[in-house]
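A.B. asks: build me a model from this:
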Amino acid sequence: MGNDNQQIVIRGTGIISPLGFNEASIGAAYKAGKPAFSTVTHQGQRIPAALLSPAARLLLQELLQQNPVYRQLDCSVLMAIYAARQACQQAGWLPSDEDRPLSDDLAVNIGSSRGATGLFEQHYEAYQQEQLSSNASPTTTLGNLSSWVAHAVNAGGGQISHSMTCSTALMAIANGAAWLKAGMAQRFLAGGTEAPLTDFTIAQMKAVGIYSKLYENAFPCQPYALVKQNTFVLGEGAAVFALEQVLRHQLKSGDIVVEAIGMGFEKISSKTGISPDGTNFQKSMRHAISQLPTEDKTIDLIITHTPGTYAGDKAELAAIKTVFADAVPAITTNKWLIGHTLGASGALSLQYAINVLKEQDFPFLPYPSAVKASSITSIKRVLINAAGFGGNASSVIITII
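C.D. replies: You can find the predicted model right below:
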């Protein structure tokens, strides 16, 4: 990834998800290995969904009290603000004086697959009743994700909001690394957020025919399941990372380094852009691995995208077997615990990877699957995959010093 002497380090992590509201609470949840699903009613039908916990909801309510203007924002924006402030606090970047000049060396890229879905649906309903608010346009544009985050952390550098469907968050990490290496920013906040548990968004997923019917099952989302069925479940959450570029000799024990970032794309062969051999995944993984040192390209663990769709999961596993042949690393995912958070999923997987590197442990899948329980004892390097509609895929490799 460019100059080998320059390293991209994750200085801080902010997260809110169905499992918790910071690294400690979410780390404990991963250790417990208990799924965070609830049963909700959608259009008269019971379905599983992964909602934020009451404690996390309360923290978002407290955030609203800090700035009355936040009340007009979508939940996706509020979660991004919450996670970004947490990441900046951990990195030591959060200004104590709100009247300080903007930090022009700090840039922001927060992405989302769907954006302000909840607020958009509310405004559209008001429009049908001829009661549309003047806030409708500025609060539903995708750009308000990064602009409000920048406002909340006093960032005065570049502000980017984007959507690359479910690859969105890892694409933000790629942007952050590129900006830092190009000297266009000295510090960078990158991540993803998604609040898709709305009537229309759920209906769209059901219309594709992938939504899980296992609402009474302890594990309604089952990536790699042996049974031929779709077990896709929507979840919500956000994760943001404080990135900085340092010289190799400045690295310290415990630092998390972004070693490589790969991209892949394939011609669309279906409405979701999935091919049986996962060509996009093959390309993104090979692209990332090619950036590792020649003398050591070992991957210890892969955190897969696998959202519980039979065709998609099978394609990604096929891609992994093609790329790694007889040396397939250990494989895991967090979607059996939190479902698929669309544009935020890559960020939540990245945070999961950081947790695995620090704890040297991860829960095994508790249901019959195509992935065997791993006996790995040392995890030094993790590859994270994400893919989205349209044939795109991305892979990020991180390591711990």
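
A.B. asks: could you use CA atoms for every contact and neighbour count after this?
C.D. replies: OK.

A.B. asks: name the SS class of the residue nearest to the spatial centre of the chain, please.
C.D. replies: The centroid of the chain falls nearest to residue 347 when counting by CA atoms, centre = their mean (2.4 Å). Three-state call for residue 347 (DSSP: H, G, I helix; E, B strand; the rest coil): helix.

A.B. asks: now show me the structure for the sequence below, then we'll compare the two:
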Amino acid sequence: MRRVVVTGLGMVNSLGLNRRDSFKSIAEGQCGIKRITSFDTSGFPVQIAAEITNFDPNEVMNPKEVKKADRFIQLALKATQEAMQDSGLLNSEGKCDENIADRFGVSSGAGIGGLGNIEKNSITCFEKGPRRINPFFIPSALVNMLGGFTSIEFGIKGPNLASVTACAAGTHAIIEAGKTIMLNGADRMLVIGAESAICPVGIGGFAAMKALSDRNDDPQRASRPFDKNRDGFVMGEGAGALVLEDYESAKARGAKIYAELVGFGESGDANHITTPAPAGEGAARAMKAALSMAQVEVDYINAHGTSTAYNDLYETMAIKQVFGSNIPLISSTKGQIGHCLGAAGALEAVISIMAMEEGVLPPTINQEEKDPECDLDYIPNVAREKKANVVMSNSFGFGGTNGVVIFKKV
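C.D. replies: The predicted structure follows:
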């Protein structure tokens, strides 16, 4: 099978509108979680999130087109524009050349899609009748429109795929892209993971199932992965993008190669719709599969680390089961940018690759009181300067769907 490398990176989240600003803030231990400003949270049990408050969709789309795309698509365009420019594959017109377009594909992922637009148009239908529904509603909300909009944006004509696997969607999008290139279905794949579900029904729904932290008066310390006093995740929004490419093609054109995708693993828990399999059994199988494929020693794990009681405990147990006495350094960046649901895997892959590039492993902030059952080195509170040649990124989603990717320096 062909080797797959990363030649472009982009991301947007509550700490930055590009990968450099975002990673710098993450490495500094900053937190993008605050009180929600996009809607009135009066009466909501949860009033905090990692919102992106300085993003203007008119900067990435023609203003006439903005109403045709839900916010998760708009954020995706921001991240993909950065990744595509970074890859060096765009011509002077901002498109990929015709001679590579047919062998250039898109693999996208989101957990929910256009939830905000679904909510708004449902209210419109109920209050004003079906004739008042926005005609762009359906195409604005579909997850695969991430690939639709971006393929049009850049003239990409290869395979156009979408993964809708809850919080593992971004990681599964990377895996699907990697498989496509390895099996010669394309030479290059643009990977996108995006989500924007910070809306009344999104916050209300997750709050109703008691999944969210309700530390409304202390938002900066609300998300606390692996800490003894963790009480739920904090919702985030954002997008991560990667350009994956056949190694020989990248080498031939003199592209900057950030990393090689050397391993991936997938599994299903077959246990419970929201709770991970006991002791992280499903997560462990995904990690083992990725390691079996990669045949490398991992230096750093970007954990799923949601700041929920069961996830953090079971992920810790799974890591112990898989790595034994040779456990890598671990951190979760969700304490800083929130849990971006289907975008999380793509964002965290970008963060992990940048950690390799910069020689700085991001911290797990808000680790104030050690949980005796979560007793590994999670790089508490302060980033660690350390060379890492191999990084692993974990993603686990509702429904018991698990995805793991491993990247290595070339």
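
A.B. asks: ok so, going back, was I right about the residue nearest to the centre of the first structure contacting residue 170?
C.D. replies: Yes - between residue 347 of the first structure and residue 170 there is a contact under CA atoms under 8 Å: 6.5 Å.

A.B. asks: shared neighbours, the two?
C.D. replies: Common neighbours of residue 347 of the first structure and residue 170, using CA atoms under 8 Å, 6 or more residues apart in numbering, are residue 191.

A.B. asks: tell me the contacts of residue 73 of the first structure?
C.D. replies: For residue 73 of the first structure, the contact set (CA under 8 Å, 6+ apart) comprises 119, 139.

A.B. asks: now do the same for the residue nearest to the centre of the first structure: its match in the second structure.
C.D. replies: Using TM-score structural alignment, the partner of residue 347 of the first structure in the second structure is residue 346.

A.B. asks: same question, residue 38 of the first structure
C.D. replies: Counting by TM-score structural alignment, residue 38 of the first structure corresponds to residue 34 in the second structure.

A.B. asks: tell me, how many neighbours does that match end up with?
C.D. replies: Look at residue 34 of the second structure: counted by other CA atoms under 10 Å, it has 20 neighbours.

A.B. asks: element containing residue 140 of the second structure?
C.D. replies: Element membership for residue 140 of the second structure (DSSP states H and E) is helix 137-141.

A.B. asks: just checking, next helix/strand downstream of that helix?
C.D. replies: Next along the chain after helix 137-141 of the second structure, taking DSSP H and E as the criterion, comes helix 145-154.

A.B. asks: that next one vs the first structure, average distance?
C.D. replies: With mean CA distance after the TM-score superposition for the first structure, helix 145-154 of the second structure departs from the first structure by a mean of 0.9 Å once superposed.

A.B. asks: which position in the second structure pairs with residue 119 of the first structure?
C.D. replies: Residue 119 of the first structure maps onto residue 117 in the second structure, by TM-score structural alignment.

A.B. asks: ok, that match touching residue 68?
C.D. replies: No - using CA under 8 Å, residue 117 of the second structure makes no contact with residue 68, being 10.3 Å away.

A.B. asks: overlap of the contact sets of the two?
C.D. replies: Residues touching both residue 117 of the second structure and residue 68 by CA under 8 Å, 6+ apart: 137, 140.

A.B. asks: work out the gap between stretch 158-172 of the second structure and the centre of the chain.
C.D. replies: Averaging C-alpha positions (CA atoms, centre = their mean, to the nearest Å) puts stretch 158-172 of the second structure 10 Å from its chain's average.

A.B. asks: sec struct for the closest residue to residue 117 of the first structure other than its chain neighbours, please.
C.D. replies: Once flanking residues are discounted, residue 117 of the first structure sits nearest to residue 196: 6.4 Å by CA to CA, 6 or more residues apart in numbering. Assigned with three-state DSSP, residue 196 of the first structure falls in the coil class.

A.B. asks: count of residues packed around the equivalent of residue 397 of the second structure over in the first structure?
C.D. replies: The pairwise alignment with the first structure assigns residue 397 of the second structure to residue 388, based on TM-score structural alignment. By the criterion of other CA under 10 Å, residue 388 of the first structure has 23 neighbours.

A.B. asks: and what of residue 16 of the first structure?
C.D. replies: Applying other CA under 10 Å, we find 29 residues neighbouring residue 16 of the first structure.
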